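Student: Turn this into a model:
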Amino acid sequence: MPESVVAPFPFSRPRRTRQAPWIRDLARENSVGTGDLIWPIFIREGADVEEPISSMPGVNRLSVDRAAIAAERAADLGIPCVALFPNTPRERLSEDCEEAWNPDNLVNTATRAIKRMVPEIGVMLDVALDPYSIHGHDGILRGDEIVNDETLVALEKQALAQAEAGADILGPSDMMDGRIGVIRQALESNDFPNTIIMSYAAKYASAFYGPFRDAVGASGQLKGDKKTYQMDPANGDEALREVAIDLSEGADMVMVKPGMPYLDVCRRVKERFGAPTYAYQVSGEYAMLAGACDNGWLDRDRAVAESLIAFKRAGCDGVLTYFAMEFAEKMATE
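Tutor: Here you go, the predicted structure:
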């Protein structure tokens, strides 16, 4: 960054460029628009169902038909991509997570429905086993260990099923070693060379995921914790190593998760690698802001906009956020 040269007061008055809306607009360094957002949608069984999630006020689980309608509305508002997450029925959960690569599971079915109704919108799917496992982990559990290489076999099958369903972006969120290379090779070998990988490259073992686990129905299933594969929140340099590995294995984009508590990591990743960099404003971040706003402690429109611009200021190219639709609707009225 070039060194700034500042004249002494009164020749330098920084308030000159803040004195009116037009000059504040002209001098603004960063902006956020609907084209910067990915909207996560939770999918559940049934038809014509919209089910509130108690720990995420304002967010609902949608049946496949409702999700397709919602995606059409998102596209109309300029949101370029939706990310789908399943609330898998308990009877389909298992130790070996076979439902993850069922071509007719909830997210694969929803992907096809959305692509039929709104072919121009991007669809992103997570590559991870936790929504399909009886134990709530992102990998295969053998005894007390999440086994890395056996999990890679399952992730490869899941990724191919998602690509076949029409997913545009695969988001490996499992944090297993070597998974990006395995998935990229599988995509290349099975005639999916244009499928994008957005790696959850720096995913931390965070306290901010609780409402998400409620949303996908996994909150009571997790055995132990995820600290043997998700990252220690105290570590920053490790994130750079993880990003470097994933880019070298064929990731097209990288993600930092959670978002606001890790803006420093977002900045370091973008400055070091220059790759397309995203952050996930996760369920706990959403719940904190939404709860404070619902209690009248924060101005919702201003707080949401300020939280999103923070990601752009930190160097992110885009944000996965549950606020995407309301932000887009607000922008459409201005």
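
Student: When you work out contacts or count neighbours from here on, use the C-alpha atoms and nothing else.
Tutor: OK.

Student: which residues sit against stretch 289-296?
Tutor: Met56, Pro57, Leu298, Asp299, Arg300, Ala303, Val304 (CA atoms under 8 Å, 6 or more residues apart in numbering).

Student: let me redo that: stretch 177-188
Tutor: Contacts of stretch 177-188 (CA under 8 Å, 6+ apart): 148, 152, 155-156, 159-160, 163, 172, 193, 195, 197, 199, 246, 249-251.

Student: Buried ones among the contacts of stretch 289-296?
Tutor: In the contacts of stretch 289-296, burial by neighbour count holds for Met56, Arg300, Val304, counting by 16 or more other CA atoms under 10 Å.

Student: How about residues contacting stretch 194-201?
Tutor: Contacts of stretch 194-201 (CA under 8 Å, 6+ apart): 163, 167-175, 180, 184, 187, 239, 242-243, 246, 250-257.

Student: Following up with a second sequence; could you model it the same way so I can compare the two?
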Amino acid sequence: MSESEARLNLTYRPRRLRRTDAIRRLVRETVVRPSNLIHPLFVIDGNGEPEPIASMPGQSRLTIKGLIDECLALRDLGIPGVAIFPKLDSSLKTAEGGGALNPDTLVLRAVRSVKAAVPELAIITDVALDPYTNHGHDGVLTADGQDVANDETVAILCEMAKLNAEAGADFVAPSDMMDGRIGAIRVALDEAGLTDTAIMAYSAKFNSAYYGPFRDAVGSAQAAGTNLLGKQTYQCDPANRRAAIIETELDEAEGADVLMVKPAGAYLDIIRELRQRTSLPVAAYQVSGEYSQIHAAAQLGWLDYKRTRDESLLGIKRAGADMILTYFAKEIAAGK
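Tutor: Below is the predicted model:
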């Protein structure tokens, strides 16, 4: 059969728009830019060297000085924001998580220092008690120790949010998934005159198996004795789409400024539906387990590291996320 005989009579050939790199770039619908990224960072006390996190290759716990240096580097790469998570010594943890309300606690000192050194960088702080409790849960426990006490926890989170805002956090980010905490925190901030502090709500945070390396990084796994800590009574059920959307709608009604889905990769359908339902900015957190599994597969030679990393972020952005919290942020911004 000749070439002319084999040619199909097609009016439209989509491959025309994939023929060269220049054409592909011209028609590309989704682009991940440094300005879309937020880098989560871990801070520890002291003046020592960074502590590599074994379960998160390439990530370390940094002293405040190291944190400042990293924030300066991220700023220079065009990354507009960082999320700071403290890793406290176990001696500072209690059942009630009282260290969260210490006005000189580690994360507050870190925020003050970073804001003074890099004022143009947006700082996001976590509002939850898991770094401060000796049981690893995000709030105080009920009298029988079998669950987290919702309303008592919310009262503590309100005080915690005010301290973070006063220290200079641009966003307080409640990650605890207690009912009503967004509205209560908004009222607490406004009554304290902290009306400019925004709330980035962990709105659809699922009870996911992907959090294990993060729990190692902040020490909540060590406190609980396992990184498989069950939080099913307050985090969203991974099986439930409608329930997760209800959570996002409640947070919007209560005054959230940004709505977040966490994890990102396994919940792209939630990101897409949320993007279609709200006019608020949508954030997605590509969590530690997503990051580490790409590293692990690449180290075994099973996946191309760079292509898999980039594809994972494109998928999150394409689903509708305006901003992505990711441990890949620095590499992406540096073009590595």
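
Student: TM value for the aligned chains?
Tutor: Here the superposed chains carry a TM-score of 0.95, computed using TM-score structural alignment, normalised by the length of structure 1; 324 aligned residues with a CA RMSD of 1.2 Å.

Student: Among the contacts of stretch 289-296 of structure 1, which ones are in helices?
Tutor: With DSSP state H as the criterion, helices contain Arg300, Ala303, Val304 from among the contacts of stretch 289-296 of structure 1.

Student: Could you single out the nearest of these to Tyr278 of structure 1?
Tutor: Nearest to Tyr278 of structure 1 out of these is Val304 (CA to CA; 17.2 Å).

Student: Is that closest one in contact with Ala324, as I believe?
Tutor: No - with contact defined as CA atoms under 8 Å, Val304 of structure 1 does not reach Ala324; the gap is 9.6 Å.

Student: what ranges do the strands span in the stretch 201-336 of structure 2?
Tutor: Taking DSSP state E, counting those that start in this stretch as the criterion, the stretch 201-336 of structure 2 carries its strands at 258-262, 282-285, 323-325.

Student: how much does the longest one stray from structure 1?
Tutor: Relative to structure 1, and after both are superposed, strand 258-262 of structure 2 has an average distance of 0.4 Å to its aligned residues, where the measure is mean CA distance after the TM-score superposition for structure 1.

Student: ok so, going back, show me the one of the strands of the stretch 201-336 of structure 2 that comes nearest Ala117 of structure 2.
Tutor: strand 323-325 (21.9 Å).

Student: So what touches that closest one?
Tutor: Counting by CA under 8 Å, 6+ apart, 36-40, 83, 281-287, 316-317 sit against strand 323-325 of structure 2.

Student: Turn the ones in helices among the contacts of stretch 289-296 of structure 1 into JSON lines, columns for distance to Gln19 of structure 1.
Tutor: Formatted as JSON lines, those follow (distance: CA to CA, whole Å):
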{"residue": "Arg300", "distance to Gln19 of structure 1": "25"}
{"residue": "Ala303", "distance to Gln19 of structure 1": "22"}
{"residue": "Val304", "distance to Gln19 of structure 1": "24"}
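
Student: now, which of the residues you listed sits nearest Ala67 of structure 1?
Tutor: Using CA to CA, these come closest to Ala67 of structure 1 at Val304, 23.2 Å.

Student: Tell me the spacing between that closest one and Pro172 of structure 1.
Tutor: 27 Å (CA to CA, to the nearest Å).

Student: what does Val123 of structure 1 give?
Tutor: For Val123 of structure 1, the distance to Pro172 of structure 1 - CA to CA - is 14 Å.

Student: for Asp299 of structure 1, same thing?
Tutor: On the measure of CA to CA, Asp299 of structure 1 and Pro172 of structure 1 end up 35 Å apart.

Student: now Ser307 of structure 1
Tutor: In terms of CA to CA, Ser307 of structure 1 sits 25 Å off from Pro172 of structure 1.

Student: Who has more neighbours out of the two?
Tutor: Pro172 (25 against 15; other CA atoms under 10 Å).

Student: Tell me the counterpart of the more buried one in structure 2.
Tutor: Aligning on TM-score structural alignment places Pro172 of structure 1 opposite Pro174 in structure 2.

Student: The closest residue to that match other than its chain neighbours - how many residues pack around it?
Tutor: In this structure, Pro174 of structure 2 finds its nearest non-sequential neighbour in Val127, 4.3 Å apart by CA to CA, 6 or more residues apart in numbering. Residues within reach of Val127 of structure 2, counting by other CA under 10 Å, total 26.

Student: Then Ser4 of structure 2?
Tutor: Neighbourhood size, Ser4 of structure 2 [other CA under 10 Å]: 7.
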